[in-house]
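Visitor: sequence first, then the predicted structure, then my questions.
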Amino acid sequence: MESKHGRRQPRLLSEPERARLDEFQDLIHYSNRYADDTFEYRHVTLPKNMLKAIPKDYFDSETGTLRILLEDEWRGLGITQSLGWEHYETHTPEPHILLFKRPKDYN
């Protein structure tokens, strides 16, 4: 869904969808941060069974993996991180692993 300014609008979860995901929140694993000269990175591993509870329109129909999620979307899944993180890739061989980055000097 795009706004009138051409930016994609987040597809927020309904209450029943959110309730189905609550049981997985404590099982989400966050990697340590790692960095290059520009960005710091981390990956977030969702429990594999959680993928079955995520709405189908959160997935890319061509690859079958989660599409790139906007911040309101990944936070709605129960992923909790400090500000500035951007979901930039899903690890195709392991679709339950989401890759995040943010500028190295982000405060």
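Guide: In hand now; what should we look at? Numbers count the residues shown, from 1 in each chain.
Visitor: use CA for all of it now, contacts and neighbours both
Guide: Will do.
Visitor: just give me the residue right at the centre of the chain.
Guide: residue 74 (3.9 Å; C-alpha atoms, centre = their mean).
Visitor: okay, one more to line up with it:
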Amino acid sequence: MSKPRYLSDSERARVLEFQDMIHYSARYSDDQYEYRHVILPKQMLKVIPQDYFNSETGTLRILLEEEWRGLGITQSLGWYHYETHAPEPHILLFKRDLQ
């Protein structure tokens, strides 16, 4: 597993200005997972460090828990980022095993 890339104090201060504008969808599930999507304010993408992005797609790469929590996303334990919605790069898709 790769190591998380932690934000510097100045980077963290810039992204946390947007924390109160992060939107969390209602949860939905199938037989195996519970899902939700997290919608970041579009202007927040401009202050997230470039190495958090996939250089080929321009969307956020799959973030480790320490990284997405560092961006101000708050969720209970067990969630993991599994996809970024390419047409809308500010939407992050999360899932966790059903309890």
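Guide: All right, it came through fine. Here the structure is a predicted model, which means the values were calculated and not measured.
Visitor: can you pull the TM-score for these?
Guide: Here the TM-score for the pair of chains, by TM-score structural alignment, normalised by the length of the second structure, is 0.99; 99 aligned residues with a C-alpha RMSD of 0.3 Å.
Visitor: before we move on, the earlier item: residue in the second structure matching the residue nearest to the centre of the first structure?
Guide: Aligned counterpart of residue 74 of the first structure in the second structure: residue 68 (TM-score structural alignment).
Visitor: which outside residues touch the helix or strand where its match lies?
Guide: Counting by DSSP states H and E, the element that carries residue 68 of the second structure is helix 65-70. The contact list for helix 65-70 of the second structure, computed with C-alpha atoms under 8 Å, 6 or more residues apart in numbering, reads 4-7, 12, 80-81.
Visitor: ok, stretch 37-53 of the first structure next?
Guide: With contacts defined as C-alpha under 8 Å, 6+ apart, stretch 37-53 of the first structure is touched by 17, 20-21, 24, 27-35, 96-105.
Visitor: thinking again about what came up before, the next helix or strand after the helix holding residue 68 of the second structure aligns to what range in the first structure?
Guide: For helix 65-70 of the second structure, the following helix or strand on the C-terminal side (DSSP H and E) is strand 80-84. Aligned using TM-score structural alignment, strand 80-84 of the second structure spans residues 86-90 in the first structure.
Visitor: how big's the offset between that stretch and the second structure?
Guide: Taken over the aligned residues, the distance from stretch 86-90 of the first structure to the second structure averages 0.1 Å (mean C-alpha distance after the TM-score superposition for the first structure).
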